[in-house]
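sequence first, predicted model second:
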Amino acid sequence: MSKSLYITATESRSGKSAIALGVMQMLLNDLRNVAFFRPIINDNVGGRPDHDINLILTHFNLEIPYEDTYAYTLSEARELINAGQHALLLENILNKFKTLESSYDFVLCEGSDFLGKDPAFEFELNADIAANMGAPVILVASGRNKGFKEVVESTQLTIETLEEKGLDLVACIVNRVENGDGAEITGNLKCKIRCEQPLLVYAISEDASLGNPTMGDVSKWLNGQILYGHGRMDTLVQEYVIAAMQVGNFLEYTSAGSLIITPGDREDIILASLASRLSSSYPDVAGILLTGGLQPSTNVHRLIEGWTGVPVPVVSVPDNTFKTTRLLSELYGRIDPEDQRKIASALGNFESCVDVPELSGRLGQTKARRVTPKMFEYNLVAQAKANKMRIVMPEGDCERVLRAADILSRRGVADLVLLGREDNIRAKISNLGLTLENVQIVDPTKSEHLEAYAEAYFEARKHKGILLEDARDRMQDATYFGTMMVQKGDADGMVSGAQNTTAHTIRPAFEFVKTKPGASIVSSVFLMCMKDRVHVYGDCAVNPDPNAEQLAEIALGSAETARVFGVEPRVAMLSYSTGQSGRGEQVDKVKEATRIAQERGVEGVAIEGPLQFDAAVDPDVAKTKMPNSEVAGRATVFIFPDLNTGNNTYKAVQRSSGAVAIGPVLQGLNKPVNDLSRGCTVPDIVNTVAITAIQAQAEKGLI
């Protein structure tokens, strides 16, 4: 099951905190160790902690440090995005989330409050965050002040938008529903896009005791002084009435639950409001708010104090009427941790309107299926850090390599060895403002291992006419030296190619690292990080025109590579025809390769072909072209018939869809050696080092 859940709303004041209370109560019935996390909180007001975090931590006695329960304030998030740092924002949120996830059985996440000026911005941000967390989503829609048709239309549109973004929508809870429209609303909302299971839809009726503030909330919000009615501060406020008219006119505007806002020296309004509460001819007002820091005269105070059991709370606030009214416009009903009555009401409403066993059961069945590029990159780094490997990088004087080494070192991804002239590398490190204290620098020409490496190379290549003196010269080349470090076990893997050609990077590995037992060729895959999943494409970089035997070997190697990197392998052998529909030499090659791969295949790994690309990825096309297939429509590993097809396809997908292509990842070698593109970026280098480290872990049987 998924270890997380993301609650997001459609707008402000949806009652999302009440839903969070109910869901947390449900989770704690089955799990002992549940964390609470808000990626984005409102900007800190007066040094107060975030309301919802404080509510959940306090009520459920969760011993989580407050600073671990959120990542950014809304203004900080907006600042980063405006500065073009959206990726950094997501990465840091993901880091904090993953830290909690690694320490707890489950993480309940709650999205932002939509109290900023741009709700569309917050909606996109919440969707993006939930997607990168890989968390299933509960959508909280609001029925407050809306008719049936408006609620259904707006909520259905939101459901479809979230599904189009690839989110796993578990349930939709329409909260604060008015006029008894709940049953009709739930019957008209449904999933239309990602519909493996019906969407769970629930409706919760409006509860004024939760949605409206009390006089106590008003007093606390405005830093007021309670003058009278201390025992009635739980009275609900339904509306605000600013009293500036004479008494005879002002009374026409009062209604049940009105909060009368008036300057503290308007004694006529004060006395009339108190009297109206004792009159059966007028509705009961909720309270009186005296502005300007003014209070009634001594005689009026004396009159009120002599009034047995003043029935209306009277609160004095320091600000003028205009500012007070503006501040009140930002106040809405909140559930405070100490307000057990409101908490009980919220939990009672949730349990009476939501089928808790059904929702809990659905969460238990929900698997985290979505994998975004950012998630995949995060998981690569986390997996590499779990068992640190020693990775050698021959291009030690390359600026991009040094910047990547700085990141890798700071994050503890691998123990790095940079090759090159030490004085030159040190100077570049200093010029770039880096430190790289934990990175080893080795000059091959001065290494104590140079002679032993030369002799090892001579023994491996003397049948090709290599002389010992030639071997010494060859080993002074950083790429040959680095590859021999891997071969001799002095490093666990090598990454090169930021400056060197592919041929120069991998030739030494072909010469003396050689292929694994049972492997006849070295091949490659690209890890294609799509919007919401990872595919494996092979071979797109090494073999121009593999025969059927080689193609089968590429398929099996790619399936194993997929497994190592957490992708469930379902292998599609691609061609220009599906099943028995086509004829020709190339189709026959793919058919034969499929047969060989299936015969040699590993149990539990489905391999099917020939398949056209659309039949491999699209479930609807698969139903027509190859029904009842384990692979068609669900493929994760795509084997291309030749390099021309594979290389063009991966570049076309990368450029046209915005997919992140990580690779090429070499497979079939005895030891991990990987090639970079000469146009690679610093993140490309970081990812490739992490991949190489994971391959080294697999080679050592650590995964």
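Thanks, I have the structure now. Keep in mind it's a predicted model, so treat the numbers as computed, not measured.

contacts and neighbour counts: CA atoms only from here.
OK.

any idea where the helices of the stretch 351-500 of the chain begin and end?
For the stretch 351-500 of the chain, applying DSSP state H, counting those that start in this stretch gives helices covering 356-365, 373-386, 399-411, 422-431, 450-461, 468-475, 478-487.

this is the comparison structure:
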Amino acid sequence: MKTILLVPTGESVGLTSACLGLIYALECQGIKAGFLKPFAQEAQSTTDRTTALYRHLFSNETVEPIAYAEVTRRLSHDENDELLEDAVRLHREIAKKHDLIIVEGLVPNNRDAFASELNADLAKALDAKVVIVSTADIRNPTETLEKIETQVRTFGGANNSRAAGVLFMRTKGLPESAAQVPVTLDPSLRLISDSTQFANQLQALNAHIGSENFPIIGLVPFSNTLSVPRMSDLASHIAAHWISEGEAKQRRVLHSSLIASNIEHELHKFVAGELIISASDRIDVLLASSLASSNGIPLAGLVLTEHHAPNENVLNFCQTAIKQGLPILHTPLSTFDTAEKLAKLSNEIPVDDTERAEQVTRFVSSHIDPEWITQLINGSYKPRLSPSAFRHELVQKSIAAKKRIVLPEGDEPRTVQAAAICQARGIAQCVLLAKPEVVVEVAKARGIELPHDLEIIDPDLIRDNYIEKMVELRKGKVNELQAREQLQDTVVLGTMMLALDQVDGLVSGAVHTTANTVRPAFQLIKTAPDYSLVSSVFFMLLPDEVYVYGDCAINPDPNAEQLAEIAIQSADSAKAFGIDPRIAMISYSTGTSGAGADVEKVAEATRIAQQRRPDLLIDGPLQYDAASVESVGRSKAPDSKVAGRANVFIFPDLNTGNTTYKAVQRSADVVSVGPMLQGLNKPVNDLSRGALVDDIVFTIALTAIQSEQQAAQ
């Protein structure tokens, strides 16, 4: 059992972010870490922030901390030992299911003089290694060092065997480019040279700090982007009420502006993510905000101060913006007091702001030294492909592949943002099919920075180049006139680019149906030489492992030979993404316990698949619980190498597969990546029309990897 206690040097060092980031970094190395906060420190709150965010982000259970009132009561009655015994009891609860536990220590502050001493006692009670969490300013190593020395002295100094290292959070003095936010864990963001240089500066003052025995395990830059509150976080802080709440829980305040002078001199402030603050009698400001929103500029929101809220007649003029979700607040405070209070808003992540928590967690983990983690675990853990590790591998493999992916829905806002991310991070060379001026307008309205090397191709300028080739590819099925008409559809145009090897893959579906995306691929790309059909898989990102489900999107009722082919395709797809496949052929019956045409089909498909690919672990028929639950598998199929351990599930028909994947996805709140099409000559992938930007990024990455795999065969 390994326990890591994170101890802060003071308030506002980002302790919650440090805990979550370290847990995520461990996940990406295949370690499901437990989390424990033994002692609550928020007197009024009924919900502990870090505990709640851990439960949501990692879909993992933990125990509630001992209430602050109980902690202070025990300490005042000289019951320190009893308090620590309770902490050990909570620790043992977590230890039942985890080999490594991250523990959040108490924050030293003016109110809780006992915090440092109790942290030291806790480290001994839990036999924990200690990581000091501190802010840093690389321009002032002396000040930074003093904070660390004060805290680490409590644990016997930096050369003590219990001291494991220091994690610097919210580091100032680094170049602005260091604060970029990754879409997933990206070790290339680590500031290795800065960290080494800073360690040398610290060691010149104290030989132990930053040394091999007490290393800097991470240098995390301060990021304005990740310190941004939502509009919904502002209301109580400035004693305001909602005129229109709109999208207050989605819109974030990237920066704010006081509007004081004539409106014509202030119009440059009306940009994406801006919080506009103005006196409520400035009707021109309200109307300008409304017009900006109507023009597609997503302002963070509007705060009206002093006087009375605008009357109904004025608000009626703003209905378009209000319907588009523009949040509007009114506060009786003066404009100056409002701005002053907002400047003092806490940087801590609210319990319900899980989107920001996810981004911060990824950002922090990207700056943690993986070699430190390797030494920490010391080979005592069996690696597994966790969802975090899967997403990490997805991005890293696609960066290595360097593929060109066409996006036919080139002016769709989510697609534009995903393309910009992929281009900037090197995930793929993206090609947007759209009018360049329209893409630029979409990007400007949404505050998206378009990389200079992002390709935007006007379909009208290239369409005629593909008419003759399309007639040739579909000889006898379309003439020149029909080809010209079909190429008006950018999905068809993009598929032709893929067919002619001008791009390596295609991703569509944010606004098109699956049929719109897949039909041109069937007609122009066709199946790979070794396959007779096209099928699909979903990667199901369960809390502890990634499962592969096939086929849940394409084939309504495959026969035994087709089902065997789907199993082989799915196994190869699993391998391509780092999953060692154990394939279960799913039925309503396990082994020979049931009979009927459906069971016989699955049994025959299993036999064919085993014969064609003796290198694969394939078993069936298996019921779902016999395939996935170890105790059930041992009971129903004791001799099976797959039962109870399956990670690739092949469903007998589309009805079963689609129903199961959606039931698991929705009822267990599981992220599913896909459907990924398999069996085509070249990779084409479909998106859900409700896809988020991250979903599109991961699908682009997945498509790039497919292309690389096909090229290697």
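Looks like it came in fine. All values reported here derive from a predicted model rather than from experimental measurement.

deepest-packed of the helices of the stretch 351-500 of the first structure, please.
The highest mean neighbour count among the helices of the stretch 351-500 of the first structure, using mean count of other CA atoms under 10 Å, belongs to helix 478-487: a mean of 26.

tell me, that helix lands on which residues of the second structure?
Helix 478-487 of the first structure corresponds to residues 490-499 in the second structure, going by TM-score structural alignment.

to F121 of the first structure, which of the helices of the stretch 351-500 of the first structure lies closest?
With CA to CA as the measure, helix 373-386 is the member of those nearest F121 of the first structure (19.9 Å).

and the angle for the closest one with helix 399-411?
Counting by axes from the mean of the first three to the mean of the last three CA atoms, to 10 degrees, helix 373-386 of the first structure lies at 70 degrees to helix 399-411.

show me what helix 373-386 of the first structure is packed up against.
Secondary-structure packing of helix 373-386 of the first structure (3 or more CA pairs under 8 Å, 6 or more residues apart in numbering; DSSP states H and E): helix 86-103, helix 119-133, helix 682-699.

and with 7 Å instead?
When contacts are defined as 3 or more CA pairs under 7 Å, 6 or more residues apart in numbering; DSSP states H and E, helix 373-386 of the first structure packs onto helix 119-133, helix 682-699.

could you give me the buried positions within the shortest one?
Applying a neighbour-count criterion of 16 or more other CA atoms under 10 Å, one finds 119, 122-123, 125-133 buried in helix 119-133 of the first structure.

between these, which is nearest L290 of the first structure?
For the buried residues of helix 119-133 of the first structure, the nearest to L290 of the first structure is P119 (33.9 Å; CA to CA).

S635 of the second structure belongs to a strand, doesn't it?
No - under DSSP: H, G, I helix; E, B strand; the rest coil, S635 of the second structure falls outside any strand and is assigned helix.

so C552 of the second structure touches T660, yeah?
No - at 8.5 Å, C552 of the second structure does not count as touching T660 under the criterion of CA atoms under 7 Å.

got a list of what S575 of the first structure touches?
Neighbour list for S575 of the first structure: 587, 590, 610-612, 641 [criterion: CA atoms under 7 Å, 6 or more residues apart in numbering].

try 8 Å this time
Counting by CA atoms under 8 Å, 6 or more residues apart in numbering, S575 of the first structure touches 586-587, 590, 609-613, 640-641.

equivalent analysis for L574 of the first structure, please.
590, 609-613, 638-641.

tabulate those (JSON lines), appending secondary structure, neighbour count and distance to Y332 of the first structure.
JSON lines is the format used below for the contacts of L574 of the first structure (DSSP: H, G, I helix; E, B strand; the rest coil; neighbours: other CA atoms under 10 Å; distance: CA to CA, whole Å):
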{"residue": "V590", "secondary structure": "helix", "neighbour count": "28", "distance to Y332 of the first structure": "65"}
{"residue": "G609", "secondary structure": "strand", "neighbour count": "26", "distance to Y332 of the first structure": "60"}
{"residue": "P610", "secondary structure": "strand", "neighbour count": "29", "distance to Y332 of the first structure": "61"}
{"residue": "L611", "secondary structure": "strand", "neighbour count": "30", "distance to Y332 of the first structure": "58"}
{"residue": "Q612", "secondary structure": "coil", "neighbour count": "20", "distance to Y332 of the first structure": "57"}
{"residue": "F613", "secondary structure": "helix", "neighbour count": "21", "distance to Y332 of the first structure": "54"}
{"residue": "F638", "secondary structure": "strand", "neighbour count": "26", "distance to Y332 of the first structure": "54"}
{"residue": "I639", "secondary structure": "strand", "neighbour count": "29", "distance to Y332 of the first structure": "58"}
{"residue": "F640", "secondary structure": "coil", "neighbour count": "26", "distance to Y332 of the first structure": "59"}
{"residue": "P641", "secondary structure": "coil", "neighbour count": "27", "distance to Y332 of the first structure": "63"}
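
before we move on, the earlier item: turn the buried residues of helix 119-133 of the first structure into a markdown table, including distance to E338 of the first structure.
Formatted as a markdown table, these follow (distance: CA to CA, whole Å):
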| residue | distance to E338 of the first structure |
| --- | --- |
| P119 | 30 |
| E122 | 30 |
| F123 | 31 |
| L125 | 32 |
| N126 | 29 |
| A127 | 32 |
| D128 | 34 |
| I129 | 31 |
| A130 | 30 |
| A131 | 34 |
| N132 | 35 |
| M133 | 32 |
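
closest one of the residues you listed to F322 of the first structure?
P119 (26.2 Å).

against A130 of the first structure, how distant is that closest one?
16 Å (CA to CA, to the nearest Å).

pretty sure S205 of the first structure sits against I173.
No - the pair S205 of the first structure / I173 is not scored as a contact, 10.7 Å apart, by CA atoms under 8 Å.

which of these two has more neighbours?
Comparing S205 of the first structure with I173 by neighbour count (other CA atoms under 10 Å), the higher total belongs to I173, at 23 against 19.
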